[in-house]
Structure formats: structure tokens, C-alpha cells
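**Student:** Sharing a model prediction with you, sequence too.
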Amino acid sequence: MTGGAAIAAVGVGGGLAVNAFADEATSDVSSSSGSETCYTLTSETTEGPYYIDADKIRQDVTEDEEGIPLTLTLKVIDADTCKPLRNAAVDIWHCSALGVYSGYESSGNGGGGGGNPPPTGAPTGTPTGEPPTGGPGGGGGGHAEPTDDERYLRGTWKTDKHGYVTFRTVFPGWYQGRCVHIHVKVHVDGTWTDAGYEGGHTCHTGQLFFDEKSVLASAEVAPYSTNAATRTTLDEDTIYPDNGHAGGLLYLKYNKRHIAKGVRAHLTLGVAPDETHDSTDTPPSASASAG
């Protein structure tokens, strides 16, 4: 993707899903004018070891994975001008309900699930430092080469003329050392071709986070309820910048009594399209510039 690398296409085409969150894009916009930044830049965070350069061009990344249906809508805008970025390539990838990443199934989920006995109460836990390098993680350690050909819960799609992109997936699970999260990248200045997306550069690498109430609700639903991995809360996580929506905390909508019916998540990503933020394996900075 970066530096002229091409993405192989698997079904480019089809209309983008209609977005239901058109008003959110302006909810955090300041009254700044002139040359001042009009929107808070979304925090850059680590890529983590399990990124696979997008070889699945699709909106529905679920495949046959079990879990609570999740519709994720992102709007990508230039944080300086608030103008939407159209035809940008957006990657998402995350673990399964049991904390396993496709392409890295041999790494397991960091100690829980996968046949271990289910927890006896609400999942909780205190992290013991950075995620272990031998299991899934979102922290340091550099990129790990895939160990299998599975690609569930991964995909790339393009933003529409209003900067929106929508994915269909499942609510992520958890693994030892990390809170529940989704990884995201935004690529600009490339070209969409019959082969996929070529050239350009990565202007944003970040993670999307879920509040504790939603995670605790999901933990009561199978197969999440069988995930015995020690869970790190949002406040305990070493990657979350602790700055709310600017740090990737998603807006969520769901039936609080029946979360199993599905969750709708959305967020505006304020990026600097002229900058390159393709990967970092150092702890993120919580400072995001605002107008």
C-alpha cells in the first residue's frame, strides 16, 4: 500500500452503505476559522504486529465468524479544512470473539478461550505490562509475518464523496494485555484500479475503542462468554490515549437489554492527509492538536 505497493482486489465495486450518522461529523467541530485547525486530529497509535497489507477489498469482513453483528461507519476528514476525503482507502482489522487474529491463528489469544473453562463472573483483570510478543497484541515488537491464509475480520473499502465508509463485522473480543479494539488505517493519494488500490501513502494509523458498558454487555453473550482470557479494561489499557473520541473511542448505539441483536458504531477521523503515519511501535502520544 505505502510507497507504491498495490492491493489485490477481491470484488471491488458495489455501492457504499448509506450512512445514518451525517450529523456526527459536525458535533465536535470548533468555531475556529481562517488558518486554525477546525477539528481535533485523531490520535495516532501503534499498528501492532498483525497488520496484513489489505488483500481483501470488501465492506463485509465477517466471513463465518460468530459474534454480535457490528456495523461500523467512519467519516474521514481533513482536520485542517474539515473537508471530507473521498476515495481514500480505509483498512480495518481486529480479533475474533475469542481473541484470535486471522492470519495468526497459531498465536492463539494470549492465554484465554480456545477450550479453557469460561469465566465465573464479569471479565476483569489488570495488565502486566505490554502485550506478550508471542500472542496477539497491539503494542510493540514490530510486524509479524502471517502464519496461515485466513483473512476473516479484515478488509479495505473506499470512502464516498462525503468521506464515509461503512463496514459490516462482529463486535471484537479480547485477549490478555489489551482492551477491546479495532485497528484502522487511512491511505490517500493512491489510485483505485481493477486490481485494487495502488500507490499513495498512509496518513493515519490508529485504533478504535469500546466503552466498558458495551464490553461487559457483550461478555454475557456467546461466544464471548466462553473467552477466559484475562481482560484489560479501557482505563487499564496501555495503548488507548485516554482522550475520548479524539483517541478513537467509538460512539455506540444498541439495545441495552439485547446487545446480541447488533451494535452500530460510528466516528469521525480527523487526519492530516499530507502527512505520513504508516506505522509506529512506540507508545502513542495522548496529545492531539485541536483548533
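**Tutor:** It's in. Everything quoted here is computed from the prediction, not taken from an experiment. Numbering: from 1, shown residues only.
**Student:** all contacts plus neighbour counts: C-alpha atoms, from now on.
**Tutor:** Fine.
**Student:** and stretch 85-93, which residues are buried?
**Tutor:** 85-93 (16 or more other Cα atoms under 10 Å).
**Student:** For the stretch 101-250 of the chain, just list every one of the strands.
**Tutor:** Here the stretch 101-250 of the chain has its strands, by DSSP state E, counting those that start in this stretch, at 154-158, 164-170, 181-193, 196-209.
**Student:** With respect to burial, which of the ones you listed scores highest?
**Tutor:** strand 154-158 (a mean of 28; mean count of other Cα atoms under 10 Å).
**Student:** can you list contacts of that one?
**Tutor:** Contacts to strand 154-158, defined as Cα atoms under 8 Å, 6 or more residues apart in numbering, come from residues 54-61, 86-94, 102, 165.
**Student:** I'd like the strands of the stretch 101-250 of the chain written out as a markdown table, with distance to residue 67 added.
**Tutor:** Below are the strands of the stretch 101-250 of the chain laid out as a markdown table (distance: least, Cα to Cα, whole Å):
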| stretch | distance to residue 67 |
| --- | --- |
| strand 154-158 | 15 |
| strand 164-170 | 5 |
| strand 181-193 | 15 |
| strand 196-209 | 17 |
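**Student:** Quick one: closest of these to residue 226.
**Tutor:** strand 164-170 (16.0 Å; Cα to Cα).
**Student:** Can you tell me what sits against that closest one?
**Tutor:** By Cα under 8 Å, 6+ apart, strand 164-170 touches 16-17, 19, 59-62, 65-76, 86, 90, 96-97, 153, 157-159.
**Student:** quick revisit: among the strands of the stretch 101-250 of the chain, which comes closest to residue 50?
**Tutor:** strand 181-193 (9.6 Å).
**Student:** so residue 219 touches residue 231, yeah?
**Tutor:** No - assessed by Cα atoms under 8 Å, residue 219 is found out of contact with residue 231, at 10.3 Å.
**Student:** quick one, which of these two is more surrounded?
**Tutor:** Shown here are residue 219 and residue 231; by other Cα atoms under 10 Å, residue 231 has more neighbours (24 against 21).
**Student:** so the more buried one sits right up against residue 179, yeah?
**Tutor:** Yes - contact criterion Cα under 8 Å: residue 231 and residue 179 qualify, at 6.6 Å.
**Student:** distance of residue 48 from residue 183?
**Tutor:** Residue 48 sits 8 Å away from residue 183, going by Cα to Cα, to the nearest Å.
**Student:** Also residue 240?
**Tutor:** 12 Å.
**Student:** okay, and the common contacts of these two?
**Tutor:** Common neighbours of residue 240 and residue 183 (Cα under 8 Å, 6+ apart) are residue 207.
**Student:** Below is structure B, check it against A:
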Amino acid sequence: MIGAISTPVIIDACKKTSTDGSTTAGSGTAGTTTSTNGSCTVAPTETEGPFPTKTPASYVRSDITDGKMGYKLSIKITIGNINNSCAALAGAIVDIWHCDAEGNYSEYGGTGMQSTNYQSVHFLRGRQTTNTDGLVTFTSIFPGWYSGRATHIHVHVYNTAGISLSITQIAFPEGSGTALALVNGYSKGMSGYTYNNADNVFSDDKTGVEIATVTGSLTAGFELNFKLNVKA
């Protein structure tokens, strides 16, 4: 049974404020946005919180599951340099983190933001350095969801000197036959799910630059590919 979590504070913390000070919310519907990810464009900067990794340098690892159960997900992120025609950027430091199948984050909890207390564990968080092809690969599980947000993965990229280059979030394709539809919210289901077009982070991504390519099956697992271009 997927445990319920208290979410209003999480929703507020993740909201993207528009130029007039308003915010977006709502459950939305499965979108049909065509992803243009991989072209020489820069993904929007997004909020790092409310659950960033507290000491990311402590979790240099490719397998970030830490025993968490869920459908296998191989996460492949390629970093390109916008100042070099988006050619592969070697030596970039890439941190990722996401929630578990129940919608909970490690390193936090026991509060109104997340009732389940996971303060002493560090699952689904990791750091890798890009190879000569600008690629990092993580072994993880398919993220779950929590009220007010679409399924997503957080990404923070630094240069070799540790200077921040980009903080963004990765969205998942939606609609019939997609990995998101196959996973179907794990045991929680999709009732009350917030789709990308109503998510307060992704709703303004009209061209799909934040949407990854996700392939695979429930039995074999899934593979996510995402191109993130930064100014290095």
C-alpha cells in the first residue's frame, strides 16, 4: 500500500512564480507535446528545492537505488556546451535526485512537508562526471509522484571547478503507451495526478525541451535519455 503524505507545503515550495506573481496549479490531462529535447537549446532554470541533496559530493555513484523497490530505470543524461555548438561537454559534474515509488524523498521527512521520515537515508541521489561523450549514466527506479507535481527528476550541473552551470528538472512523456502510462502510478494509480501541462514547473515548456525520451517495458525496465545544454 502506498502511504499518503502531506503535500500542500511541497506544492507551494515547488511553484514557479509568473511575472505577475501568480502561480499555476491543477491536475491537467495527459499531454501530447512533441519533445524537441536534443537540439541546441537551453532548458529553463527550475527550483532546486524543496528536497535537494544535502552533501552531493558524498554520493559519487552510478547505482543510486540503495535497495529501493520499483521498476528499473537507466538514466542517461548527455551534457552539451551551448558555447561550442552544443558539442559534448566532458568533465561536467552532474547531480540527480528524485522521489521513490511512493512519492517520498530521502534525507527529509517527519514534518508537514513529508510525513514519512527518511532523514537518515540517502536513496535515489547520486553524482557522476561526464565522459568524453558528455554522458553520465545512473541506475535507478522509475519515480513515483506526489500531489501537485508531475513525475520528474532533478538535475544540477557544475563545471570541473564546482561552479554551478544549470539547475533544472526532467519531465516524462505522457499519453497512451508511454512508460508513465505503463507504470500507472505504481499502486497509487493516477487519480489526482498532475500532468505536465498543469504542473507549475513544466506548464510553460511549450516545445518540450524538458521532456526526456523514455523507452522500455515493465519486465525489462526502462531507459531515459535526456540532452541538457549548458553555457560552459
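**Tutor:** Received, thanks. Everything numeric here is computed off the predicted structure, so don't read it as measured data.
**Student:** Just give the TM-score of the two.
**Tutor:** The TM-score (TM-score structural alignment, normalised by the length of structure 2) is 0.74; 188 aligned residues with a Cα RMSD of 2.3 Å.
**Student:** related to what we said a few turns ago, keep only those of the contacts of strand 154-158 of structure 1 that are in strands.
**Tutor:** 89-93, 165 (DSSP state E).
**Student:** biggest separation within the residues you listed, which pair?
**Tutor:** 93 and 165 (14.4 Å).
**Student:** rewinding a little: narrow the contacts of strand 164-170 of structure 1 to those that are buried.
**Tutor:** Buried among the contacts of strand 164-170 of structure 1 (16+ other Cα under 10 Å): 59-62, 66-76, 86, 90, 96-97, 153, 157-159.
**Student:** how about residue 189 of structure 1, what's its partner in structure 2?
**Tutor:** Residue mapping for residue 189 of structure 1 onto structure 2 gives residue 160, with TM-score structural alignment as the criterion.
**Student:** contacting residues around that match?
**Tutor:** 91-93.
**Student:** Relative to structure 1, which residues correspond to stretch 10-30 of structure 2?
**Tutor:** By TM-score structural alignment, stretch 10-30 of structure 2 lines up with nothing in structure 1.
**Student:** Can you tell me which of the ones in strands among the contacts of strand 154-158 of structure 1 is closest to residue 135 of structure 1?
**Tutor:** Out of these, the member with the shortest distance to residue 135 of structure 1 (by Cα to Cα) is residue 93, at 15.9 Å.
**Student:** Settle this for me: that closest one is touching residue 182, isn't it.
**Tutor:** Yes - using Cα under 8 Å, residue 93 of structure 1 is in contact with residue 182, at 6.1 Å.
**Student:** what sits in contact with each of those two?
**Tutor:** Common neighbours of residue 93 of structure 1 and residue 182 (Cα under 8 Å, 6+ apart) do not exist.
**Student:** Can you pull up the most central residue in structure 2?
**Tutor:** residue 153 (0.8 Å; Cα atoms, centre = their mean).
**Student:** quick one, what contacts that one?
**Tutor:** 96-98, 143, 169-171.
**Student:** From residue 136 of structure 1, how far out is the aligned residue in structure 1 for residue 104 of structure 2?
**Tutor:** Aligning on TM-score structural alignment places residue 104 of structure 2 opposite residue 100 in structure 1. Applying Cα to Cα, the value for residue 100 of structure 1 to residue 136 of structure 1 is 7 Å.
**Student:** aligned partner of residue 195 of structure 2 in structure 1?
**Tutor:** In structure 1, residue 195 of structure 2 lands on residue 233 (TM-score structural alignment).
**Student:** Contacts only, for residue 230 of structure 2.
**Tutor:** Counted by Cα under 8 Å, 6+ apart, residue 230 of structure 2 has contacts 42, 79-82, 165-166.
**Student:** Please repeat the previous calculation with a cut-off of 10 Å.
**Tutor:** Counting by Cα atoms under 10 Å, 6 or more residues apart in numbering, residue 230 of structure 2 touches 40-43, 79-84, 86, 89, 92, 157-159, 164-167.
**Student:** Considering the contacts of residue 160 of structure 2, which are maintained in structure 1?
**Tutor:** Cross-checking the contacts of residue 160 of structure 2 against structure 1 gives residue 92 as conserved contacts, using both residues aligned by TM-score structural alignment, their matches' Cα atoms under 8 Å.
**Student:** how near is the nearest residue to residue 45 of structure 2 once chain neighbours are set aside to residue 226 of structure 2?
**Tutor:** Among residues not flanking residue 45 of structure 2 along the chain, residue 168 sits closest, at 5.0 Å (Cα to Cα, 6 or more residues apart in numbering). Residue 168 of structure 2 is 12 Å from residue 226 of structure 2, where distance means Cα to Cα.
**Student:** Overlap in contacts, the two.
**Tutor:** residue 210.
**Student:** Wait, residue 71 of structure 2 touches residue 185, no?
**Tutor:** No - Residue 71 of structure 2 is beyond contact range of residue 185, at 11.0 Å (criterion: Cα atoms under 10 Å).
**Student:** can you list residues touching both of those two?
**Tutor:** 101, 142-143.
**Student:** Adding distance to residue 13 of structure 2, write the residues you listed out as CSV.
**Tutor:** Listed next are these as CSV, based on distance: Cα to Cα, whole Å:
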residue, distance to residue 13 of structure 2
101, 21
142, 23
143, 19
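**Student:** can you tell me which of these are in helices?
**Tutor:** Residues of those located in helices (DSSP state H): none.
**Student:** ok, those residues vs residue 12 of structure 2, which is closest?
**Tutor:** Using Cα to Cα, those come closest to residue 12 of structure 2 at residue 143, 20.3 Å.
**Student:** what do we get in structure 1 for that closest one?
**Tutor:** By TM-score structural alignment, residue 143 of structure 2 lines up with residue 172.
**Student:** Run a quick neighbour tally on its match.
**Tutor:** 27.
**Student:** Quickly note the distance from it to residue 94 of structure 1.
**Tutor:** Taking Cα to Cα, one finds residue 172 of structure 1 at 7 Å from residue 94 of structure 1.
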